[in-house]
Every structure is written in C-alpha cells, then in structure tokens.
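Asks: Structural data only, the sequence is not supplied:
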C-alpha cells in the first residue's frame, strides 16, 4: 500500500504510526522538516501543513520503493565525518572504516598515500583529515564521483589531490608509501546486485563485470611499480574473497600478507608489503 501522510497530522501521531523502518522514517522526517531528532519529541503537537505532509510523503514513498536513505538525504557519516552522498558514488559503509584504520596504523610520518577508485572520497578524506601531515592523492575514472569527492574534502577541511584516472595512469612515475583501494569486487550476476541499496548504486563501482577479482588482480600486479619497496597495499574485498586475495598477494611476492576482520567478524581487508 502506498504511504500517504495527511495534512493536519501531528508529529506525535506520525511517530506512533511506523510506516517504514522506524529509524529510516525518523531520519527522513527530520530531513523533510529540517529539524533535529530532539525536536520530533519536543514538538510532538506540531501540526503538519499541506506542504510539509507532501514532502514527507514523497520521501517515505521513495524509500518504500527502495531508494537508499543516504541518497534521499544526500549525506552519510563515515569515520566521524559528514560526506555528501549522491547516486554518482557508493554509499560509505562502516565496514570500510577498517581499511582507514589499517592504513593509519601503517602510514609513516609525512607519507605519501594513494587511494584508487576514491568514489565519494571517504577513504582519502578520512586519512587526510586524521593525518594532515600526509600527502594524499585520490584517483577515479568518474568525473562525477571526483566532483563529489572534492566537495567532501573541502567540507571536512582535508588536503587531498584528486586526479581523473583509469587506475594508475595519472600517477605514472610516482612512488607512494601506502596504497589503498575499495575496488569493484562483486562478481557479475551476483544476486546481491539486485537487492537493497545496491540496486541504486553505480554498478561500475560495485562489480568488475567479471569474476569479482579482476580489479584486485590488477592492483596486486601494478602496485609495485608505484610504491616504495616495503610499502603496504591494502584492499577491501568481498566476504568470501580473502583467501583468493591472499593467494594473489603471495604469488606476486608480497610479504607479511594478511587479512583483517570487520566488526561483523568477516575478513574484509587483505594486504601485504610490496616486494623490493
């Protein structure tokens, strides 16, 4: 049944009618009215105007049809920072914070960092914000994504060099102390691509349109030409790909090869030191 919020409904009555997931509904109502969560409680007797009821109805209906909350409100928090989020970029997820934490632990003072396939800029901006001494570069093949990433860097006061590039092309001849990436790693035809928020996210940032490992193979193969010996390569990957990624790294001569678990206990990031 299509959701409709009637003019004259009070905020209190609206909250007592969970038309969607209660958390999603609260976020969308706050966004539609430009109020805080606290205001929903303290203004429970506030009566919705026709315009307000229509704005809320439209947002709730769009969510009912599957559109991600992050796209509907235009932002998502990542690593404690606000990020603009549009359909041009993947929605930053808590799982990816593990990649940032691992990178920060391995980043030398004034080190040079390269983020490949930066999307919203979440990884690069989080690193640059936390470590202003670092020299952070971020690449993406999508000019639309780079525009979003640049705005996110400005919004969070992070110093990041953004370059339009197909993988390493724009940094030929440069060397880095740390390389990180959250590349497309979902295999073509995977059912998850047709479920949930993934249906609305840019497919080229989700899948390699192959076996899910092609981008990871390329990173493992090409990183040594762009990294100092002993530099770390850290990559996010799928829930069932850790063993395969470790195999790629070991076969290419990387040392200290390992995988690390996210908060759900899933091996989400793998990496190793570039051979010298």
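Replies: Cool, the structure landed. It should be emphasised that the depicted structure is a prediction, and the values quoted were computed from it without experimental measurement.
Asks: C-alpha only now, for contacts and for neighbours.
Replies: Noted.
Asks: so where do the strands sit in the stretch 1-150 of the chain?
Replies: 75-78, 81-84, 112-116, 135-140 (DSSP state E, counting those that start in this stretch).
Asks: out of those strands, nearest to residue 7?
Replies: strand 75-78 (27.4 Å; Cα to Cα).
Asks: Next, find the distance separating the residue most central in space within the chain from residue 123.
Replies: Geometric centre of the chain, nearest residue: residue 92, 2.4 Å, by Cα atoms, centre = their mean. Per Cα to Cα, to the nearest Å, residue 92 is found 9 Å from residue 123.
Asks: next one: residue 269
Replies: 13 Å.
Asks: Which strand in the protein has the most residues?
Replies: Selection of the longest strand in the chain by residue count, based on DSSP state E, yields strand 227-236.
Asks: Tell me how far that strand lies from the chain's centre.
Replies: 20 Å (Cα atoms, centre = their mean, to the nearest Å).
Asks: again, but for stretch 239-258
Replies: 23 Å.
Asks: second one coming, line it up with the first:
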C-alpha cells in the first residue's frame, strides 16, 4: 500500500497525494497523469470528482489507486495502465502488441483526408501494420462510404483493432487480415497508409524507458538504418503498381530525420511524386508518394 493512501482519504485528497508523489519522483506531466489514474482507478467521471470530491475512496479504491500509482512510479506509461488512449478524439483500447497512439500520427490522418476531401466519396483503404487500428478507424470515421482493411502480423493486435473498429462504429466497413506488408493484398486501393517501425536498431537502447520497456519491439525496430519497412513497402508497390488505383496514394509516417532518406529511396524505386508533410511541432512526419504512371 502506498503510504498515506488510506480508505478514509477523500477523492480530492487522494488526487493531491498522487500528484505530490509523481512530482517528487520527477515524472513529467504529474498533474495530468495523476488525474487520469485517479479517474480510472476510482471509476469516476470528471464531474464526479468535481461534485463529490469529498467522498472517501474506500478500501477497494485505495487498493486500485495504490496499484496504479506503483505502476506509474515504476515507469509504466499512463496509457498502458489505463489500457486505452484517445486518438483523433476517439477511444482506443490497447494491447501488448500495439503502440500507444501518438498525436504525431494524426498527421497521417490529416494528410490522407486532404488527398480525398469529399466526405461521402467511396474509397478503398488499407492500413499496413494497423496495430490498434487507430489510423484506419479514424479515416473510416471521417469518410462515411469508405471501406478499410487493416493488416498486421500480430494476431493480438488484430483482435484489438477489430474491437476498436466496433467500438467506434465502423466495424461493418472494416476487415482485418494477418499478413506481412503487401504480400497478402489484392488491389486496387485508393489509399495505402502506414505507421511502420522506423527506429534504427542501434538507437532503440537510447529511447525513453517508457518506450523501450513497454512498447512492442516489432513496432519499433526498423532495422539497422530504420528503413527496412519502407523498403519492403515501396518495393512491393514498385513491383505491383496495380495495388494503387489511378490517382491513388501511399501515405507513411516517418521519423523526424528520415525525409531525405525516404525521398531518395522513393526516387530510386521510380515514384513520380514525393511530398513531405510536417507535424504540429514542425518536424517532418509524413511522406506522400505516388508511383510513376509508366507501366500502369
């Protein structure tokens, strides 16, 4: 039991105590983290905390909140403790084989939507390495006549993605398939999206503990130079350009320092159009590619 976290403690006092513990441990975002954990562990809404903050947390609440605090103090990310996180304003469950959705990845969704601005246009989409399904589900949520396929090598990730599609009301327009990149696909698709593993293997040991010890390695490790997944995807499209419909596009998340390498790689494989988009912090984050029309 965390010292001072007793059943008679009020909800407000428990939250203040948790903030202090996280701050003293030097954890960033201590106030926000403490609030997330308190609402989750005590099964409260923000309104509950505001209107009935003086009610005691009780024995069960003290136990749950204490366990959540211990996990956070041990370095486990809040999203992993909650087992869910928000992306594109939508709720997503997580699993051991899925990444925690990050705000940077919303740049992929924004870029894809700009390419196909008509909300009711029929589209065929595929999300390579779908993980939690966050990119695919967000796109289907915004494009009401689109159908999407989520592809992943991890069966556990596919189960989570299916559940997230159902949870967010797009399950009838989504399918999920186990496979490796483009191997199992039959086109054409209007849009192929992906947030592939792009961390260079030697860099992984230097990542924050929260990432290195809690994110699935298969979703991080991009090979010796971080480009293995991109090579597989671009080579697959170069060999089978019919996977993209006329006017179709490939939209990929990239690392902040990979734009030049991806541009060179795409050019070497015959892609006629390459453009780079930035995230909210101004970092290069998205590459949009279209293959040459020759041979199509």
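Replies: Ah, there it is. The shown structure was predicted, so the numbers you read here are calculated from the model rather than taken from an experiment.
Asks: And the TM-score between them?
Replies: Between these two chains, after superposing, the TM-score reads 0.94 (TM-score structural alignment, normalised by the length of structure 1); 274 aligned residues with a Cα RMSD of 1.7 Å.
Asks: sorry, back to before: tell me the buried residues in the longest strand of structure 1?
Replies: The neighbour-count check on strand 227-236 of structure 1 (16 or more other Cα atoms under 10 Å) flags 227, 228, 229, 230, 231, 232, 233, 234, 235, 236 as buried.
Asks: Ok, stretch 106-117 of structure 1 next?
Replies: Buried residues in stretch 106-117 of structure 1 (16+ other Cα under 10 Å): 107, 112, 113, 114, 115, 116, 117.
Asks: Quick check: the gap between residue 141 of structure 2 and residue 87 of structure 2.
Replies: Taking Cα to Cα, one finds residue 141 of structure 2 at 12 Å from residue 87 of structure 2.
Asks: Oh, that last question was meant for residue 231 of structure 2, not what I typed.
Replies: 28 Å.
Asks: more crowded one of those two?
Replies: For residue 231 of structure 2 and residue 87, the more surrounded residue by other Cα atoms under 10 Å is residue 87, and the numbers stand at 18 against 15.
Asks: residues near the aligned residue in structure 1 for residue 225 of structure 2, how many?
Replies: By TM-score structural alignment, residue 225 of structure 2 lines up with residue 211 in structure 1. Residues near residue 211 of structure 1, counting by other Cα under 10 Å, number 14.
Asks: and residue 211 of structure 1, what does it touch?
Replies: The contact partners of residue 211 of structure 1, taken as Cα atoms under 8 Å, 6 or more residues apart in numbering, are 186, 187, 188.
Asks: Quickly list what's touching both of residue 269 and residue 123 of structure 1.
Replies: Listed as contacting both residue 269 of structure 1 and residue 123 by Cα under 8 Å, 6+ apart are residue 99.
Asks: The equivalent of residue 243 of structure 1 over in structure 2: which element?
Replies: In structure 2, residue 243 of structure 1 lines up with residue 260, judged by TM-score structural alignment. For residue 260 of structure 2, the host element (DSSP states H and E) is helix 259-268.
Asks: Give me the mean deviation of that helix from structure 1.
Replies: Average distance, helix 259-268 of structure 2 versus aligned residues of structure 1 after superposition (mean Cα distance after the TM-score superposition for structure 1): 1.3 Å.
Asks: so the helix or strand that comes right after that helix matches what in structure 1?
Replies: Scanning forward in sequence from helix 259-268 of structure 2 by DSSP H and E, the next helix or strand is strand 271-278. Mapped onto structure 1 using TM-score structural alignment, strand 271-278 of structure 2 spans residues 254-261.
Asks: buried ones in that stretch?
Replies: For stretch 254-261 of structure 1, by 16+ other Cα under 10 Å, it's 254, 255, 257, 258, 259, 260.
Asks: Stretch 7-23 of structure 2 too?
Replies: 7, 9-15, 17-19, 21-22.
Asks: cool, stretch 27-36 of structure 1 as well?
Replies: In stretch 27-36 of structure 1, counting by 16+ other Cα under 10 Å, buried: 27, 28, 29, 30, 31, 32.
Asks: Over to stretch 75-91 of structure 1?
Replies: Of the residues in stretch 75-91 of structure 1, those buried (16+ other Cα under 10 Å) are 75-79, 83-91.
Asks: can you redo these as a markdown table with distance to residue 166 of structure 1?
Replies: A markdown table is the format used below for these (distance: Cα to Cα, whole Å):
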| residue | distance to residue 166 of structure 1 |
| --- | --- |
| 75 | 26 |
| 76 | 26 |
| 77 | 27 |
| 78 | 25 |
| 79 | 26 |
| 83 | 23 |
| 84 | 23 |
| 85 | 22 |
| 86 | 21 |
| 87 | 20 |
| 88 | 17 |
| 89 | 16 |
| 90 | 17 |
| 91 | 21 |
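Asks: quick one: which of these is nearest residue 249 of structure 1?
Replies: residue 90 (25.8 Å).
Asks: Could you find the counterpart of residue 195 of structure 1 in structure 2?
Replies: Checking with TM-score structural alignment, residue 195 of structure 1 has residue 209 as its match.
Asks: wait, doesn't its match sit right on residue 74?
Replies: No. Taking contacts as Cα atoms under 8 Å, residue 209 of structure 2 lies outside contact range of residue 74: 10.1 Å.
Asks: How far does stretch 139-146 of structure 2 stretch from one end to the other?
Replies: Stretch 139-146 of structure 2: ends 8 Å apart by Cα to Cα.
Asks: In structure 1, which residues correspond to it?
Replies: Going by TM-score structural alignment: stretch 139-146 of structure 2 matches residues 127-134.
Asks: where along structure 1 do the helices fall?
Replies: Taking DSSP state H, the helices of structure 1 run over residues 11-15, 22-33, 37-42, 50-64, 69-73, 97-106, 122-130, 143-155, 203-206, 214-222, 242-251.
Asks: The longest one vs structure 2, mean deviation?
Replies: Between helix 50-64 of structure 1 and the aligned residues of structure 2, the post-superposition mean distance stands at 0.8 Å (mean Cα distance after the TM-score superposition for structure 1).
Asks: swap in the shortest one?
Replies: With both structures laid over each other, helix 203-206 of structure 1 and its partner residues in structure 2 are 0.6 Å apart on average (mean Cα distance after the TM-score superposition for structure 1).
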